[in-house]
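J.: Provided below for reference: sequence and predicted model.
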Amino acid sequence: MGLAVRLRELGAEVRVCAPPDEEFVELLAGVGVPLVTIGQPWRSLVRPSSAADASHAVAEMMATQFETIAAAAEGCDLLVAAGMVLFVAPSVAEKLGIRYAYVSFCPIGLPSPHHPPWPWGRPSPRGVTDNRTLWRLEARTYDAMFGEPINTHRASVGLPPVDKIRDHVLTDRPWLAADPILGPWRETADLDVVQTGAWILPDERPLPADLVAFLDVGAPPVYVGFGSMRAPRGIAAVAIEAIRAQGHRVLVGRGWAGLAPVDDAEDCFVVGEVNQQALFRRVAAVVHHGGAGTLTTAARAGAPQVVVPLATDQPYWAGRVADLGIGAAHAGPTPTAESLSAALRAALDPETRTRATAVAGTIRTDGAAWAARLLLDAAD
């Protein structure tokens, strides 16, 4: 959304392909950006139970994406891809004869000798610790999982087959939409990475009146929410107990996990979709999953953080929070009241707040505008 709005301000026509989740539809409608829905709602996806099921799901997903994205990109000059559409977007761009850019929102999504691949939900091979070896093995996984469906669809539209699937989809000049302080890229001879800073869209929505009333009647609460993640069972009760143990009120973000309070006590309030840019400036700390967006928003607000990493890039972001001294990283995805209390004590230390405030002043806010200008220059 941030990139789309900045592109439009520079005179470009923009359309976005995204799953038809209600939140995505409403948010894009709110800024007047046309949405082309693709596939089934992201919220309803079920993790495959076997390798065969995963391969079948990938093939079905690609078939839908090829058709939808090719139609949406007709007449366009640029195709920018992130997330799961990266497997079909370069072929669509090649067929249409337009430029293509791949964007990662986290440094560890890009090959580098300085870090291992993210785990994709599977353990690293036993005894293998060399990062270059791990990335070579990951490239083979790309070939095994995505090579056949990609080349099947390429053949159906008259394109030649490709090998080295990972290199094909990421390109040798990928973009990194992460803040250079929060997620720095270490230069490598393997890739020419364009780091733009995070793509932030200023949120002007007012906070709901009942939420403002809750914030106004007492000391700043601790926010806990896990965004679009399916959080571990019982985590809301654990978090509420840990927050109360530190003497703080509780603000529960419902999210896709459907977090809910454990009682009717007045020290606990539940919110749904909300302007986190405004909200996080009024909380004592933010307990979250470590998604790039939530982490960047909390960092910009100067709010100390506790990251409970659940998947993919989230352990990396948890480590960055700890390394920067702006919060604490919980060890693993299933906290107890005791382990989360310990992390909260560290995050609520006055020195952590001081450090978080200092780092907040260094976060770039022009990443989307800069990326938009670079893209239009490339199109020209």
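T.: Here it is on my side, so go on.

J.: Every contact and neighbour count from this point should use C-alpha atoms.
T.: Fine.

J.: quick one, helices of the stretch 251-380 of the chain?
T.: Ranges of helices in the stretch 251-380 of the chain, per DSSP state H, counting those that start in this stretch, are 276-279, 292-301, 314-324, 337-347, 350-360, 367-379.

J.: residue contacts, F87?
T.: M62, F146, I150, V169 (Cα atoms under 8 Å, 6 or more residues apart in numbering).

J.: thinking F105 is in contact with A178, fair?
T.: Yes: assessed by Cα atoms under 8 Å, F105 is found in contact with A178 at 5.5 Å.

J.: Check the contact lists of those two and give me the overlap.
T.: A198, A292.

J.: rewinding a little: nearest to R140, out of the helices of the stretch 251-380 of the chain?
T.: Evaluated with Cα to Cα, the helices of the stretch 251-380 of the chain place helix 314-324 nearest to R140, the distance being 22.8 Å.

J.: Take this one as well and set it beside the first:
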Amino acid sequence: MAEILLLPFGSAGDVFPFIWLGRQLKARGHRVRLITACLFEENVRNAGLEFIALGKAEDFEAMIHDPRIWQAGTGTKLVFDFAAKSVEPYLTAIESCGHVDLMLAPMTAFAARLAREKHGIPLITVHLQPAVFMSVHETPLLHPALRWLRRMPVWFKRLLFALPNPVDFFALPKVRRICMANGVKPPRSLWRDWWDSPDGVLVLFPEWFAKPQPDWPVNLLQWTFPLEDLAKEQALKPELQAFLAAAERVVVFTPGSANVQASRFFAVAAKAVEQIGCRAVFVTREPKQVPANLPANILTVDFAPFSTLLQHATAFVHHGGIGTMSQGFAAGVPQLIMAMAHDQPDNADRLERLGAGIGLSVRQFTPERVTAALSRLLNERGFHDSAAFCQGEFAEQPDVNVLMRWIEERAAKDGLI
């Protein structure tokens, strides 16, 4: 048995894949402890995993309540600022665990890499979305205004990417100070030196969504979408079950589990539903964002496992988070994305290239545009055929034992497994 730490960083779409990993590792007899924001304690414990709180609950809540978190560029800065501030609490939590054989963490959990350098604990970097790979071959679309960059020659992109990376401006100074305080040589660049662990890189999205590129890390294993949504622990609420059983399929709307700035999203959604005349389910943990006095054809719920809910859906409208979008693929439902920041523009672009949906920017997300886009998704056969193709890609799931053995080999150097 190995002592394994999982260190997700972010919202539900970032945490749930690590819960999935934890379930698999625990089933193989390992002790698994998960360190993340207090918000997810119940989810982690209900999945049968040990939980260690990261920092204070109000710190994470303050970040997601900052409206700038959903602005392109500014939102990324806030995330990396918060990631840098979280290094010391993360490191304290790691060191409180005693002996650790292996860590799995995203690149934003800088403390995991610090613990690797300080204590020699093997680390697997886990990437959940292709936008983290600044490839000169298939360059991610981090902002709609950067489409021109994809058309540039490889030599030009190599020169451009050799310039200082914004993440180093946002987070590196604080990380350097913490490194020096812990007797660890600071990285010259977080992006170039600490982005991918030398011990292994795990990619949790399939090749049909993003093919590996020549400049991706060599010590990499590409898997598929985990599709963890806690459906094992949470059934649909009776009110929702009754609503879904009453008539035809619904359009599902969600701005993301961490989005508490979504009043406009739901106002636009309500007008589009009225124009189309369909039934809809609004999913948000902040129901006060939803317009008052909604008609009977719209039901609001605070949570529903998408793997269950989307079985009753005819279209899926959301923010473009990778976990949310993967559930739409698995359900074979055409999708409409309002891409705001982070990896969302790139995810929306990949959705469109697959032909399984439409991407809109925040500015484009108006009642008229959403009504027109939804009408296309509901009525044009091409979207349904492409969505069905994506769903078919889930028919043959890879053997999870292969993944588990690969993970275990990262900790086997000391004869622990």
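T.: Thanks, I have the structure now. Since the structure is predicted, the reported quantities are computational estimates derived from the model, not experimental observations.

J.: returning to that earlier point: select, out of the helices of the stretch 251-380 of the first structure, the one closest to A285 of the first structure.
T.: Proximity to A285 of the first structure, assessed across the helices of the stretch 251-380 of the first structure by Cα to Cα, is greatest for helix 337-347 (7.1 Å).

J.: Give me the mean deviation of that closest one from the second structure.
T.: With mean Cα distance after the TM-score superposition for the first structure, helix 337-347 of the first structure departs from the second structure by a mean of 1.0 Å once superposed.

J.: In the second structure, point out the residues matching that helix.
T.: Counting by TM-score structural alignment, helix 337-347 of the first structure pairs with residues 367-377 of the second structure.

J.: List of residues touching that stretch?
T.: Applying Cα under 8 Å, 6+ apart, the contact partners of stretch 367-377 of the second structure are 268-269, 271-273, 275-276, 315, 334-336, 357-358, 383-384.

J.: ok, now with 10 Å
T.: The contact list for stretch 367-377 of the second structure, computed with Cα atoms under 10 Å, 6 or more residues apart in numbering, reads 251, 265, 267-276, 314-317, 333-338, 356-360, 364-366, 380, 382-384.

J.: I'd like the distance from it to the chain centre, please.
T.: Mean-position distance between stretch 367-377 of the second structure and its chain equals 26 Å (Cα atoms, centre = their mean, to the nearest Å).

J.: ok, now stretch 15-32 of the second structure?
T.: Relative to the chain's own centre, stretch 15-32 of the second structure is displaced by 17 Å; criterion: Cα atoms, centre = their mean.

J.: Confirm S91 of the first structure sits in a strand?
T.: No: note on S91 of the first structure: no strand contains this position according to DSSP: H, G, I helix; E, B strand; the rest coil, which reports helix.

J.: Keep only those of the contacts of F87 of the first structure that are in strands.
T.: In strands, defined here by DSSP state E, there are no members of the contacts of F87 of the first structure.

J.: follow-up on the earlier one: mind checking which of the contacts of stretch 367-377 of the second structure are in strands?
T.: Checking those against DSSP E, those in strands are 251, 314-317, 335-338, 357-360.

J.: Kindly reformat those as TSV containing distance to T139 of the second structure.
T.: Conversion of those to TSV gives the following (distance: Cα to Cα, whole Å):
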residue	distance to T139 of the second structure
V251	32
T314	32
A315	29
F316	27
V317	25
Q335	23
L336	23
I337	20
M338	21
G357	21
I358	20
G359	18
L360	20
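
J.: so can I have JSON lines of these showing distance to R405 of the second structure and neighbour count?
T.: Converted to JSON lines, those look like this (distance: Cα to Cα, whole Å; neighbours: other Cα atoms under 10 Å):
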{"residue": "V251", "distance to R405 of the second structure": "40", "neighbour count": "23"}
{"residue": "T314", "distance to R405 of the second structure": "38", "neighbour count": "22"}
{"residue": "A315", "distance to R405 of the second structure": "38", "neighbour count": "25"}
{"residue": "F316", "distance to R405 of the second structure": "36", "neighbour count": "26"}
{"residue": "V317", "distance to R405 of the second structure": "37", "neighbour count": "26"}
{"residue": "Q335", "distance to R405 of the second structure": "35", "neighbour count": "31"}
{"residue": "L336", "distance to R405 of the second structure": "37", "neighbour count": "26"}
{"residue": "I337", "distance to R405 of the second structure": "36", "neighbour count": "30"}
{"residue": "M338", "distance to R405 of the second structure": "38", "neighbour count": "24"}
{"residue": "G357", "distance to R405 of the second structure": "36", "neighbour count": "29"}
{"residue": "I358", "distance to R405 of the second structure": "38", "neighbour count": "24"}
{"residue": "G359", "distance to R405 of the second structure": "38", "neighbour count": "26"}
{"residue": "L360", "distance to R405 of the second structure": "41", "neighbour count": "21"}
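
J.: And these, which is closest to T284 of the second structure?
T.: Among those, V317 lies closest to T284 of the second structure (Cα to Cα), at 12.6 Å.

J.: how about the residue mapped onto the closest one from the first structure, what does it touch?
T.: In the first structure, V317 of the second structure lines up with V287, judged by TM-score structural alignment. Applying Cα under 10 Å, 6+ apart, we find V287 of the first structure in contact with 222-226, 239, 243, 251-253, 294-295, 298, 304-308, 327-330, 340, 343-344, 347.

J.: one more time with 8 Å, if that's ok
T.: V287 of the first structure makes contacts with V222, Y223, V224, G225, Q305, V306, V307, V308, as judged by Cα under 8 Å, 6+ apart.

J.: Distance check, the last one against A178 of the first structure.
T.: Right, V308 of the first structure. Separation of V308 of the first structure from A178 of the first structure (Cα to Cα, to the nearest Å): 20 Å.

J.: ditto for D264 of the first structure
T.: Counting by Cα to Cα, the gap from D264 of the first structure to A178 of the first structure is 39 Å.

J.: neighbour count winner among the two?
T.: It is A178, of D264 of the first structure and A178, that has more neighbours when counted by other Cα atoms under 10 Å, with 25 against 8.

J.: Tell me the residue in the second structure aligned with the more buried one.
T.: A178 of the first structure maps onto F205 in the second structure, by TM-score structural alignment.

J.: what's the burial count for the nearest residue to that match once chain neighbours are set aside?
T.: Counting by Cα to Cα, 6 or more residues apart in numbering, F205 of the second structure lies nearest to T224, which is 4.3 Å off, once chain neighbours are set aside. Using other Cα under 10 Å, T224 of the second structure is surrounded by 18 other residues.

J.: T224 of the second structure corresponds to which position in the first structure?
T.: Aligned partner of T224 of the second structure by TM-score structural alignment: G197.
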